[in-house]
Each structure stands twice: as C-alpha cells, then as structure tokens.
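>>> have a look at this prediction, sequence included:
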Amino acid sequence: MSSLKAPSTFFHHVAHSMLPQNPNPSFLPATITRRSLRTSPLRCSLAAAAPLSSVIGSQTRVEILSEALPYIQRFRGKTIVVKYGGAAMKSPELQASVVKDLVLLSCVGLRLVVIHGGGPEINAWLGRLGIEPQFLNGLRVTDAATMEIVEMVLVGKVNKSLVSRINGAGGTAVGLSGKDGRLLVPRPAPDSASLGFVGDVASIDPSILHPLLSSGHIPVIASVAADESGQAYNINADTVAGEIAAAMGAEKLILLTDVPGILEDRNDLGTLVKEIDIKGVRKMVEDGKVAGGMIPKVNCCVRSLAQGVRTASIIDGRKSHSLLLELLTGDGAGTMITG
C-alpha cells in the first residue's frame, strides 16, 4: 500500500488481472517477443506480464504502465523484504503469481529479499515417516528427528524449488539459509525445554546480502540457522523476515498470510483496517481485536518498525498478484502498519 495518489481506473481495475497464470515464455505474443523485449529496459517486466495484447489494446497497455510509474519511482533501489508462506505456497496458481510479481518488481529496480517457511511440506514429510507434528503456542515442537526433516524440506526442497521457479521466470535468485555467511546466529527460544531446537534470532550479519542485491539478485532465505557449536535451529519465518528487514534498513516488510489483513471485527471481512500506526495496532491487541496467529505477525511488524523499517504490511496471499497490488497501487492488498 502506498501513500501516493490512488491509481486511475486503468491500473486499479485492470493491471492486477492482466498477468497470466502460465509462466511459459512461449505464450508471449509475437509483437512483444521481438524488438521490444530485446531493447526495452522493461523487457523482463513485460515478459513476466505477457500476454497483455491478447486482452487489451496497445494504448491501454501503455496507460497501465504509466500508472505504475510513481510507485516504481518510489520503491526503485529500495530494499523490500517479503515473507512468503501460507496459502500462496500451497496453490500452484498462487505460486506462479508470486514468482511473476517478484520477477517483475526486481526487473524494475526493487531490491527484494525473500524469506520462506514451508510448514505444509514439513508436515507431509513427517507424516510419511509416521511422526505426528506437535505445536506449542503456534510454534513447531522440534526434536532432533524433526529438525532433520525441517532442514531437508526448507533448505533442500522448498528453497531450491522457489529459486528454480524465479530463475525460470526470468529472475536471478540465489538460495540461502541462515547458516550461510553466518547470516543468522540463533539462540534457544525461552521455552526451549518444551519446544526443542526452536530458536530466536540472537544476531544478524547481512553483509552476504548486500553484493547480491547490488547485482540485481533476489536472495531467497530458508529460516534455519546454526549456533556456534553447529547445532541447527528452526526459527519462525515471520521473525526472521522482521529481523532481516530491520538489519537491512528496509523500506518495507511484507508478510503474505492466509487472511485479508487486520480486521476491526474478526467476523466481518468488511472491517479490514487498511492503514494503522503502532499505537493503534497495539490498542487492538490489548482490546482482543487481534488474537491467535495474528499476534506474532503484528509483533513482528511492530518490532521491525521500531528498528527503522519504514512500513510493514500484512497482506492476503490468497489474492492473485497481491504483491503488485500492495506495491504498485494505492489500495494495497491488506493492512499497512506505520511507525
């Protein structure tokens, strides 16, 4: 969500629905794949967004791109940290939508860092091994056997798959975990006696990320890390995203979720809070209007804002192209929290 002037009907009603679900470059119309894609600085953006010409005319396409310009100018060169999880990871269609959004945004100059979870995949693998997943206060109880599965899934499967998808769509992603370059150093969570190898972030060294971002790469980070002795820890991906956003001095933190955002009345989708400051959201938590799984997400956003992140948004990952809606329109795709 942006404080810039709201977009015209072109971008508001058309742009987010124009991006196709099929990432195959062969679907690009001939008029786009020739000279325009070879010479235009927006060539990879157009590739990610094709085939526009099969739906709307040339003049309308130009108008839509023009409407995006103020938002691109605002965020170009800025670091945006995205936590990718929830429904957007479960659906192949939404996976394609997120990947295309990331590629397009990277192509127009945003410096993107992606942190991912992988809860459903971990549960599936545990099930195959006859291990019943256990949770305590929303966190996965992680014994030694479960930690092996967490590492295998997050680092070996989900991370590589996401990197491959981004690269296949024309981006340049690099897969990492918190272990790489000592990006994250964990400490045991306060209730580690019950949770096992679940960690908090003790320290961050983001130096490994700066050259990647400067080269136009998209770091894709699995939320596992190892302490000084080499013991691996499972860290909540929202927490990792918030701490990395703070350490990077990010312009914006975005959490993709399975809900529309923060609701004034949890039983009424029409009460979505579009924008709220730290004081206001803390009051909602105190009044019980924010509860359950939303509390740690809100706390993550508030903590990142307190450390210098400009804005934090909790957006609906079930919405196609929700990242573009949040960053390139005035309406956004969920709730934006400001400092």
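Happy to help now that I have it. Numbering: from 1, shown residues only.
>>> going forward, measure contacts between C-alpha atoms and count neighbours the same way
OK.
>>> without its sequence neighbours, what residue ends up closest to residue 45?
residue 104 (4.5 Å; C-alpha to C-alpha, 6 or more residues apart in numbering).
>>> now do the buried residues in the helix or strand hosting that neighbour.
Remark: residue 104 resides in helix 92-107, with elements defined by DSSP states H and E. Counting neighbours by 16 or more other C-alpha atoms under 10 Å, one finds that the buried residues in helix 92-107 are 94-107.
>>> do stretch 146-161 as well
146-147, 149-151, 153-155, 158-160.
>>> filter the residues you listed down to the ones in helices?
Here DSSP state H is the test, and these give 146-147, 149-151, 159-160 as lying in helices.
>>> please compare the first structure with the one that follows:
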Amino acid sequence: MKSEHLRASVVNDLVLLSCVGLRPVLVHGGGPEINSMLTLLGIRPEFIDGLRVTDAATMEVVSMVLVGSVNKDLVSLISQAGATAVGLSGLDGGLFTARPGPDAARLGFVGEVARVEPSVLRHLTDQGFIPVIASVSMDEKGQKYNINADTAAGELAAALGAEKLILLTDVPGILGQRDDPGSLVKEIDIKGVKRMVDEGKIAGGMIPKVNCCVRSLAQGVRTASIIDGRVPHSLLLEIMTDEGTGTMITG
C-alpha cells in the first residue's frame, strides 16, 4: 500500500477492531518496497502469473525488506495508533514451514506453506496483541522461501479457525468485465469463482488471490473477501456493514 494516508487508515481500522474485542492478525507483503530495493541494487523484478521470480539474490532482498523494514514500520504505526503489535515472520516460533512451490524451476525460491503452527499467534491474540506477520519462511533444511502474502494469510486463517479472511488489494474486487469497475461482483461462491477463472475473467495477479480464498474456505473459514485497500476504511466497511465492500466469496 503506497499511500501513507491509506496505510494509516488500515492501521487505525485494525486498532479499532481490536479495541471492540475482535482479534485481527495482519499478514503483509511489500511488493513496491521490494521492487524499489531490487531496482536500487540493479536487479530487474520479474513476475510469472502474478508471482515474483525469486533467485537467491532476490530472496535475500525479499527477506531484508519484508522482515527488517516493512514489518517494523507496520508495528510502529500500530503502536502510534494506540495498540500493541508484535512483528513476526513465518520463521518465528515455527509459525509456518515452507516447501518448494510446484513451479520452482521457473519461479525459484517461491514456496508454499507446508505446515502451520499457530500456537504463538493464539497466545499473542489472547493477550491483546496484534500479530504482524511478514510472509517469509524456511523449509526443514533452513532454506528461506518467499511466500505469497495472500497465500500465507489464507493458510493462517484456516489454521486459526478464523471467521473471515480479508485480502486488501488495489482493485475494487472481482470484476465481471476486466477493467470495468462498474462490473464488480459483490458476492460469489466457489463454483462461480472457478467458472470465471475458466472463462478467463479472473487472470494475472487475481488468480493467486482467489485460489487462496477458495482453499481457506475449503478448510473451514466461513467467508473470504477481496476488497479495495485504496478506499478509506474499507476494512471497517467490510466487517461492520451489511453492504460491505469489494467481493465476498462463500463456500
């Protein structure tokens, strides 16, 4: 989320939700920040089907930026907004263990979540902390992997038995007609999502988002929403109003 104003808005929403008794867990990536650092270092960012191609050099940059910079900035913002956050990555407390992704030959160190151990998160949320999680982890041999933040969020939501998974993005949600914001699909079930993928209406970076939503629903999460993080207080609107914002996917 590039806008400092919108980032502060999301953080304030998280703090408010925590204050009224909900237990939010924030999982983040940091694509723009990673791209900026890669460019500064003379490494060209590359993507395939919405996923970052991650060689060894890129993996070091991803880890440095997500864990060392973006994560701590978010923790600081939450603290300034009046709550207490704890910054983690998938490596901490064995939170989630990675394995190579199915397309490792093309994508490099882009991993999948092999196992989740959510006990550290339960302890933190029980004590009123807001966990802030960078989507970097390692396999059982210690090799670090870049995990798509949406994918990590979906797996963590399922492991925690979360009521709702919400993905913040920079589009209104799932669109019936690509590039037409007026064709926003407000609610859709898993079968409808799969049909739109088959028809090519869902493509590119939206594919991993809907895939992680579908997987989390299949594992017991009640609803999953893809909402526009550019809209002020979209998080509150999605949770606190009947109308919501963006697209809600149901089982």
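Structure received. Model, not experiment: these values are computed from the prediction.
>>> where does the TM-score land?
For this chain pair, the superposition-based TM-score is 0.97 by TM-score structural alignment, normalised by the length of the second structure; 251 aligned residues with a C-alpha RMSD of 1.0 Å.
>>> can you list contacts of the helix holding residue 104 of the first structure?
Contacting residues not belonging to helix 92-107 of the first structure are listed as 19, 21-23, 42, 44-46, 48-49, 87-89, 112, 165-166, 169-171, 216, 218, 317-324 [C-alpha atoms under 8 Å, 6 or more residues apart in numbering].
>>> just the residues you listed: which are in helices?
Per DSSP H, those map to helices at 44-46, 48-49, 87-89, 165-166, 322-324.
>>> now render the residues you listed as a markdown table, adding neighbour count and distance to residue 210 of the first structure.
As requested, those are arranged in a markdown table below (neighbours: other C-alpha atoms under 10 Å; distance: C-alpha to C-alpha, whole Å):
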| residue | neighbour count | distance to residue 210 of the first structure |
| --- | --- | --- |
| 44 | 21 | 22 |
| 45 | 22 | 23 |
| 46 | 21 | 27 |
| 48 | 29 | 25 |
| 49 | 22 | 28 |
| 87 | 19 | 30 |
| 88 | 24 | 27 |
| 89 | 25 | 26 |
| 165 | 19 | 22 |
| 166 | 22 | 19 |
| 322 | 23 | 26 |
| 323 | 28 | 22 |
| 324 | 22 | 24 |
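>>> from residue 221 of the first structure, how far out is the corresponding residue of the first structure for residue 87 of the second structure?
Aligned by TM-score structural alignment, residue 87 of the second structure pairs with residue 175 of the first structure. Distance, residue 175 of the first structure to residue 221 of the first structure, using C-alpha to C-alpha, to the nearest Å: 6 Å.
>>> any common contacting residues for those two?
residue 159.
>>> looking at these two, which is more packed in?
Under the neighbour definition other C-alpha atoms under 10 Å, residue 175 of the first structure and residue 221 were set side by side, and residue 221 has more, 27 against 20.
>>> in a strand, the more buried one, correct?
Yes: counting by DSSP: H, G, I helix; E, B strand; the rest coil, residue 221 of the first structure is part of a strand.
>>> contacting residues for it?
Neighbour list for residue 221 of the first structure: 113-116, 159, 175-178 [criterion: C-alpha under 8 Å, 6+ apart].
>>> count the residues that sit near the residue mapped onto residue 294 of the first structure from the second structure.
Residue 294 of the first structure maps onto residue 206 in the second structure, with residues paired by TM-score structural alignment. A count of neighbours around residue 206 of the second structure, defined by other C-alpha under 10 Å, yields 18.
>>> so residue 206 of the second structure versus residue 232 of the second structure, what's the distance?
Distance from residue 206 of the second structure to residue 232 of the second structure, by C-alpha to C-alpha: 21 Å.
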